[in-house]
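**Student:** My questions are about this predicted structure, shown below with the sequence.
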Amino acid sequence: MGRALDIREARRMTQRTRTIRNAAIVGVSTALLGITAPVTASATADAAEPFAWTACEGTGVDPRQQCATLQVPMDHADPDSPLIDIAVSRIPSENPDARRGALLLIAGGPGGSSLNDPSGKGQKLPQEVRDTHDLIGFAPRGLAPSTSVDCGLEHGDLATSKLRPWPAPDGSVDGNMDTARRMADACARNGGELIRHLSTANEARDIDRIRAALGERKISAWGVSYGTYVGAVYSQLFPHRTDRIVLDSVDNPDPARVSRAWLAGHEQGVEDTFPHFAAWASKPGNPDRVARRTSDVRPMFLRLAARLDREPIPWPGANPEELNGNVLRQAMLDGLYRPSRYPTLAKLILAARQGTVPPAPEAPPEAVLQNVAGVGAGTLCNDVAWPKSAAVYQKDVAESRAEYPLTAGMPRNAMLCAAWPYPPREAPVRITDRGPSNILLVQNERDVATPLGGALEMRKALGRRAVMVTVDSTGHDAYLANGNACGDRTVSRFLATGQRPASDTYCD
């Protein structure tokens, strides 16, 4: 991806391709003093030009959805910084007489876009929320059709099992460090100046420019997964600009580790979720049953992964073109994101036990993968400094493999950030309890990507500012997705009326 994704081509991208882009996020993604927004950012945000809305290009969007482009500084701290484009969309309130304001939809990632979410997930919102709010989507900086970046990674390095760093079968991280250096060098060579300015804090500053261009004194938001961290950072930097904030499937805000904590969370997330899969995969009458007893599923999976470590199965059309132990482990991790994926995982297990493979999964267009990977790399690596020493990762991986064999050390391993050539431009934002009490957290008990333990850390950090709804459900993304009716009602009531539970709540 040594050249930027052509923006005009991206704007002609079909809805199907945009859907594939969102699916690709799974593969890219997951200092101690708080900071404030620079004077230049806060002083100029409310002087933003209003949006010039036009019809959206492409197919598959609601005809009511409108699109516009906003220019923001590449470097919010530099008044003379070059300007970059942020693509924004909206569907106006369906009842102007009831309109309260704007609800910003913040996608996960890093590398996810909410540009088409007003037409998509936004239409799942109850009528009273669609009446009271304009629905706003955007493509974050770096992600087409906003001004885009890419790293020109080798095709093999776009494999999910490379973007998530699985150790060698013997636990060695030497190969991961080599991969990190190769990928980081490609990003430095091909990513341009913009890749150095990708960060969660800068995305939050861009959001405040969006708010100002909308003409809103305050803005509400629904952030999902990584979007919860974006929403929390925005609420920290611009607390007086927030209205009703929903953080759904919540990231750990640990200011010392940031993205390292998110990656590490997968080991507990798998432990929380795998028993649910095992119960499903051993249920009598299940056509994809992999074992007769729930207790047999885990040891069977571990044996199969170890066998594939020794004897990979060719897998034409896949990336990589073999089913090895780490590819199976990655498929397991992907399959635990939501119960609707369990059959795909089970079919892969059953085929591998017979020495065969199913058809290779359809891959997103390579330009999309390159763009998403570039945004993910820049954001994750710029938000916080990662250790550079292989010895640090080797020690952590050994401990993780012993305690959490299903994830084989991956969650504590070295991403390309271990070789990132640029130091962070600012300290990570420390999330605190300073600000209005207008945040609602919603979190499934069993979530492989953002486990309950990390959400509890966010709840602790926000203190009196937040109330948390814990949902007895399995899967990533809770509200209107993999949660339950009780949780959905609670969040919908808050968005529509501002009414939150008086205290933390459990939805069974």
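**Tutor:** On my side now, so go ahead. Numbering: from 1, shown residues only.
**Student:** contacts, neighbours, all on C-alpha from now
**Tutor:** OK.
**Student:** Show me where the stretch 351-500 of the chain has its helices.
**Tutor:** In the stretch 351-500 of the chain, the helices defined using DSSP state H, counting those that start in this stretch lie at 366-383, 390-403, 452-462, 485-497.
**Student:** And here is the other one:
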Amino acid sequence: MDTARLLRTSTTVLAVAGLLLSGCSAGTGHSAAASTPTGTVAASDTTSASRAAAPLAPLPTAVPDALKPYYAQKLVWHDCGSAGFQCTTMKAPLDYDHPVAAEDLALSVTRKKATGPGQRIGSLLVNPGGPGGSAVDYAQIAAARYPAPVRARYDIVGMDPRGVARSEPVVCLTDQQMDAFTQVDNDPHNQSEINAISAANQRFADGCEQHSAKLLSHVSTIEAARDMDILRALLGDAKLNYLGKSYGTMLGATYAGLFPSRVGRLVLDGAMDPSLSALDESRTQAEGFETAFQAFAKDCVRHTGCPLGQTTDAAGRYIVRFLSNLDAHPLPTGQSRQLGESLGTSGLIEAMYAKQLWPVLRVALSAANRGDGGPLLTLSDQYYERSTDGSYSNLMYANAAVNCLDLPPATRSAADVQAVLPAFRKASPHLGPDFAWMSLSCASWPVKATGRPMRIEAKGAAPIVVVGTTRDPATPYEWARSLAGQLSSGRLLTYQGDGHTAYASGSDCVDTAVNRYLLEGSVPPSGKTCA
């Protein structure tokens, strides 16, 4: 069973991409795309949603007296991890409306100072998305793999958001319970399987409440963005310079909406659309993954021995039959876990995040055709951040906690899901039902959502660069268009290609445009497109 709305550039994918920066990697497909890409929600739909959503109001520019101690704290840095990295812990209030020192959260921060040559510009806070991705882990990779001119003039900084990884992590299930959760069939064919989904969601929610009740009401994106402002001040920066990917764009855009006068140079790569409901997010994301699957299939059939067949139509029929067969006859994997339909689907979805994983998926599907589900299980484990020792990161726990607090549930009952199934099937003939049933994941959540769809304008903010990839599976291109249109100072940079997010993933054109902005403040020209 997948967790709905997982929006992140995983450290696994980035680590692979970093080895391929000079070649074709994540988001670097060079086939031409139409000016209005297929497989995304119509522009009129997102425009209507944006206009209907209320704008996010900025906070007062003056720091409230109750919060001044947080802005005045002293960070104590120590050497950690790889050579040149420093780590520290920052305190933030659990509840910004009622800060109590005894309830303060300890948030983990890492940095690598600018390497030179050239004059240091300041700190560049980075986030890989999720919600639930570790920014500390991501920063340590970014500090080695981002273009050298940026690393030379910025301190690369990562802070695990509240509830994530090293920052008071949300905990929900044991590793064994998580194994069981991931194997629940997300494409039910009878009432018994529908009941199993509802029961699994309830057990997940109950576990989160049991182990992390204090946190569940205070892991919203707005609170995490306010934490970022405290860190900005403690780093000595008058304005925030930030590069967020995937859900990290929601963090960055929210920061800009709350603190427009403190916006420095913000890059939002693989943008989310904050004006969409959870249901619209799920449906349009299903479209995005369908577009990515079609691109993978088109690429696969060009290779001799493609396990999907020789045409894209054959590939579509193959994947439906393959997943159905896994449901009826799970494959051995060389482990105690078998590869059933749910884990097979997760492995497929993981490979859609990055074009350089397509050859890995071809090999995994070929192995499955020979009766070996092990390679596809490995892809699924990467999706869930399950280690070889059977332990899980808290990615999926934080993901659910933030998503379920930020937006009201997409669906609240099995009847709701069945009502929207036709729209999901239309959006994604191959993966739509899975995404429809995933939309039920917040129905059992023990904490009522505090957020709503919102339009982020950030009036008065400095120019903000929004990067959109035309065949991005997880954050469809139309989301980037919508966010850039909402932001009063937004500028859209389009990458015509495949994969999830584009910067530092192999496109010299994208990297050059973003580098000029980060280093010189030069905004890409209107309509700038990289192919």
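**Tutor:** Looks like it arrived, so ask away. It should be emphasised that the depicted structure is a prediction, and the values quoted were computed from it without experimental measurement.
**Student:** just to revisit the earlier point, deepest in the core, which of the helices of the stretch 351-500 of the first structure is it.
**Tutor:** Burial of the helices of the stretch 351-500 of the first structure is given as mean neighbour count (mean count of other CA atoms under 10 Å); helix 366-383 ranks first at a mean of 26.
**Student:** Not counting sequence-adjacent ones, nearest residue to the residue mapped onto Gly244 of the second structure from the first structure?
**Tutor:** Aligned by TM-score structural alignment, Gly244 of the second structure pairs with Gly223 of the first structure. Distances taken as CA to CA, 6 or more residues apart in numbering put Ile106 closest to Gly223 of the first structure, at 4.5 Å, once the chain neighbours are dropped.
**Student:** for Ile20 of the first structure, same thing?
**Tutor:** Counting by CA to CA, 6+ apart, Ile20 of the first structure lies nearest to Pro364, which is 5.7 Å off, once chain neighbours are set aside.
**Student:** The residue mapped onto the one you found from the second structure: neighbour count?
**Tutor:** Here Pro364 of the first structure is matched to Ser387 in the second structure, going by TM-score structural alignment. The local packing of Ser387 of the second structure (other CA atoms under 10 Å) involves 12 other residues.
**Student:** how far apart are the host helix or strand of the match of Gly244 of the second structure and its match in the second structure?
**Tutor:** When elements are assigned from DSSP states H and E, Gly223 of the first structure belongs to strand 219-225. Comparison of strand 219-225 of the first structure with the second structure after fitting gives an average deviation of 0.5 Å (mean CA distance after the TM-score superposition for the first structure).
**Student:** So which elements touch that strand?
**Tutor:** strand 101-106, helix 226-237, strand 242-250 (3 or more CA pairs under 8 Å, 6 or more residues apart in numbering; DSSP states H and E).
**Student:** out of the ones you listed, nearest to Glu216 of the first structure?
**Tutor:** Counting by CA to CA, Glu216 of the first structure lies closest to strand 101-106 out of these; the figure is 7.0 Å.
**Student:** which residues sit against the closest one?
**Tutor:** Applying CA atoms under 8 Å, 6 or more residues apart in numbering, the contact partners of strand 101-106 of the first structure are 113-114, 117-118, 122, 132-138, 216, 218-224, 227-228, 230-231.
**Student:** what's it aligned against in the second structure?
**Tutor:** So strand 101-106 of the first structure sits over residues 122-127 in the second structure, by TM-score structural alignment.
**Student:** average offset between that stretch and the first structure?
**Tutor:** Mean for stretch 122-127 of the second structure is 1.0 Å (mean CA distance after the TM-score superposition for the first structure).
**Student:** And that stretch, how far out from the chain middle?
**Tutor:** Centre-to-centre, stretch 122-127 of the second structure and its host chain are 18 Å apart (CA atoms, centre = their mean, to the nearest Å).
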